[in-house]
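Asks: pasting the sequence and the predicted coordinates here, then a few questions.
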Amino acid sequence: MILYIKHMVSLRCKYFVIKELKKLNINYVNIELGSVNIIGNISDYQKIKLISKLTKVGLIVIDNKNDILINKIKSLIINLIYRKDDVLKINYSDHISNKLGLNYTYLSNVFSRSTGQTIQQFIICNKIERVKELIKYNDLNFTEIAYKLHYNSLAHLSYQFKKHTGKTLSLYKTNNKIKTCNI
């Protein structure tokens, strides 16, 4: 049995779900961002308790086919954006279509109708958020960040970043440095 969970987009969410599954003695095969593959069936009591605990922290168990599909698309995108150092060999649309085994135009239409934004807009917004994180940690220069997030050039990244944040990369970096403790 697979449970699909909306808003499960980070490792912290994943660890929370694992903790709640263990508390309720629910066995699972694996857990991914957005889904949990549970061994066998769970009782109504376990399901209600799990849904209640997840809801309290903003995680929502979904069972609508379109919502499940949107959740899968979002999880695939987020996983691609947060990959370690792998270079993406194919474009996002081909990757999503191949992984889900469905036509990209169909996926795009379902996604747009349900979320009010295109898959491309979702990708860009999440890439910009990842850029912000990478800038704050100051481990990579702007060119390395552009390469890591599969931009064609630093100019393309700079354009998108300014369009979405209203700030240049340099200005954002200057204004958002992580404060460190000087002991």
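Replies: That came through fine.
Asks: from here on, contacts and neighbour counts on C-alpha atoms
Replies: OK.
Asks: what sits against Ile119?
Replies: 108, 111-112 (C-alpha atoms under 8 Å, 6 or more residues apart in numbering).
Asks: what separation do you get for the nearest residue to Lys72 once chain neighbours are set aside and Cys13?
Replies: Once flanking residues are discounted, Lys72 sits nearest to Gly34: 6.9 Å by C-alpha to C-alpha, 6 or more residues apart in numbering. Distance, Gly34 to Cys13, by C-alpha to C-alpha, to the nearest Å: 9 Å.
Asks: what does Ile26 give?
Replies: Distance, Ile26 to Cys13, using C-alpha to C-alpha: 17 Å.
Asks: touching, the residue nearest to Lys72 and Asn71? I think so.
Replies: Yes. Judged on C-alpha atoms under 8 Å, Gly34 makes contact with Asn71 at a distance of 6.4 Å.
Asks: center of this protein - which residue?
Replies: By C-alpha atoms, centre = their mean, the chain has its centre lying nearest to Ile78, at 3.0 Å.
Asks: who's in contact with that residue?
Replies: So Ile78 contacts 9, 126 (C-alpha under 8 Å, 6+ apart).
Asks: what strand or helix carries it?
Replies: Using DSSP states H and E, Ile78 sits in helix 65-81.
Asks: in whichever helix or strand comes after that helix, what's buried?
Replies: As assigned by DSSP H and E, the chain's next helix or strand after helix 65-81 is helix 92-100. For helix 92-100, a neighbour-count test (16 or more other C-alpha atoms under 10 Å) marks 92-93, 95-97 as buried.
Asks: repeat for stretch 166-173
Replies: Per 16+ other C-alpha under 10 Å, stretch 166-173 contains these buried residues: 169, 172-173.
Asks: ok, structure two:
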Amino acid sequence: MVCNRCIMVVEEQMNKWALPISHIALGEVTTSASISPDLLETIRKELDMLGFELIDNKRLQTVERIKTAIIDLIYQKDLGQKLNLSTWLEKELHQDYAHLSAWFSEVEATTIEKFFIAQKIERVKELLQYDELTLSQIADQMHYSSVAYLSNQFKKVTGLSPSQFKQSTENTRMPLDAVKSYK
């Protein structure tokens, strides 16, 4: 789940199956109910039809928690001028960063840092499309050290400069759950 509407859809499904929700947030839902293997398979199939995946493997769950935490950081919170991503993730997920990084790279075939940059660039695209902020303001909001650094990173990831992206008629954005990393 990568947005509040996703949470609502999953919550509706949980209610449909009469499963009490102990906790629901982006990327996770917990129930106190026992779930039979048959119901679990039904849940898996119905969520799949809605575009969701039921993840019951600890490694995959951890990777999804990393992705959700990064998306939440970029879209919901202040990035902070001196954010150290590895330290922040260790505190957020209560696990050693080396362990998190190894699992993430194994599952996603990219690094956490590249995923973070790809998500930041996706947010920059969104802000460019809104056309409410200058590139300098966007760089400041996304805590880039300079407009030049943002522009260089943007071009490296997208192949376009920010101004070319704004002028492009095909300046489409990707769904957040489809953003993997840049090459």
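Replies: Okay, I see it. Every value quoted in this text rests on a predicted model; they were computed, and no experiment measured them.
Asks: what's the TM-score here?
Replies: Aligned and superposed, the two chains score 0.84 in TM-score terms (TM-score structural alignment, normalised by the length of structure 1); 170 aligned residues with a C-alpha RMSD of 2.0 Å.
Asks: now do the contacts for the residue nearest to Lys72 of structure 1.
Replies: Gly34 of structure 1 makes contact with 4-9, 71-72, 75 under the criterion C-alpha under 8 Å, 6+ apart.
Asks: ok, Asp140 of structure 2 next?
Replies: Ser146.
Asks: also Thr134 of structure 2?
Replies: Applying C-alpha under 8 Å, 6+ apart, no residues contact Thr134 of structure 2.
Asks: quick one: map it onto structure 1.
Replies: By TM-score structural alignment, Thr134 of structure 2 lines up with Asn141 in structure 1.
Asks: go on, Ile66 of structure 2?
Replies: Applying TM-score structural alignment, one finds that Ile66 of structure 2 aligns to Ile73 in structure 1.
Asks: from Asp94 of structure 1, how far out is its match?
Replies: From Ile73 of structure 1 across to Asp94 of structure 1, the span is 12 Å (C-alpha to C-alpha).
Asks: now do Phe16 of structure 1
Replies: Taken as C-alpha to C-alpha, the span from Phe16 of structure 1 to Asp94 of structure 1 is 32 Å.
Asks: what do we get in structure 2 for the residue nearest to Lys72 of structure 1?
Replies: By TM-score structural alignment, Gly34 of structure 1 lines up with Gly27 in structure 2.
Asks: just to revisit the earlier point, which one of the contacts of Gly34 of structure 1 sits closest to Tyr151 of structure 1?
Replies: Here the nearest of those to Tyr151 of structure 1, counting by C-alpha to C-alpha, is Ser75; it sits at 20.0 Å.
Asks: shouldn't that closest one be in contact with Val9?
Replies: Yes. With contacts counted by C-alpha under 8 Å, Ser75 of structure 1 reaches Val9, the gap being 6.9 Å.
Asks: higher neighbour count, these two?
Replies: Comparing Ser75 of structure 1 with Val9 by other C-alpha atoms under 10 Å, the one with more neighbours is Ser75, at 21 against 18.
Asks: just list the residues touching the more buried one, thanks.
Replies: 9, 33-34.
Asks: what do you get for Arg123 of structure 2?
Replies: For Arg123 of structure 2, the contact set (C-alpha under 8 Å, 6+ apart) comprises 74-75.
Asks: surely it is within a strand?
Replies: No. Assessed with DSSP: H, G, I helix; E, B strand; the rest coil, Arg123 of structure 2 is helix; it does not lie in a strand.
Asks: which residue in structure 1 lines up with it?
Replies: So Arg123 of structure 2 corresponds to Arg130, using TM-score structural alignment.
Asks: and the gap between that match and Asp94 of structure 1?
Replies: Arg130 of structure 1 sits 22 Å away from Asp94 of structure 1, going by C-alpha to C-alpha.
Asks: what does Tyr151 of structure 1 give?
Replies: Using C-alpha to C-alpha, we find Tyr151 of structure 1 at a distance of 17 Å from Asp94 of structure 1.
Asks: now swap in Val57 of structure 1 and tell me
Replies: Val57 of structure 1 is 33 Å from Asp94 of structure 1, where distance means C-alpha to C-alpha.
Asks: what does Tyr82 of structure 1 give?
Replies: Distance of Tyr82 of structure 1 to Asp94 of structure 1, given as C-alpha to C-alpha: 18 Å.
Asks: now swap in Asn25 of structure 1 and tell me
Replies: Plainly put, Asn25 of structure 1 is 39 Å away from Asp94 of structure 1 if you go by C-alpha to C-alpha.
Asks: repeat that for Leu154 of structure 1.
Replies: Going from Leu154 of structure 1 to Asp94 of structure 1 by C-alpha to C-alpha gives 24 Å.
Asks: out of the contacts of Gly34 of structure 1, which is most surrounded?
Replies: Ile5 (26 neighbours).
Asks: tell me the one of the contacts of Ser75 of structure 1 nearest Leu50 of structure 1?
Replies: Closest to Leu50 of structure 1, out of all of those and judged by C-alpha to C-alpha, is Gly34, at 14.8 Å.
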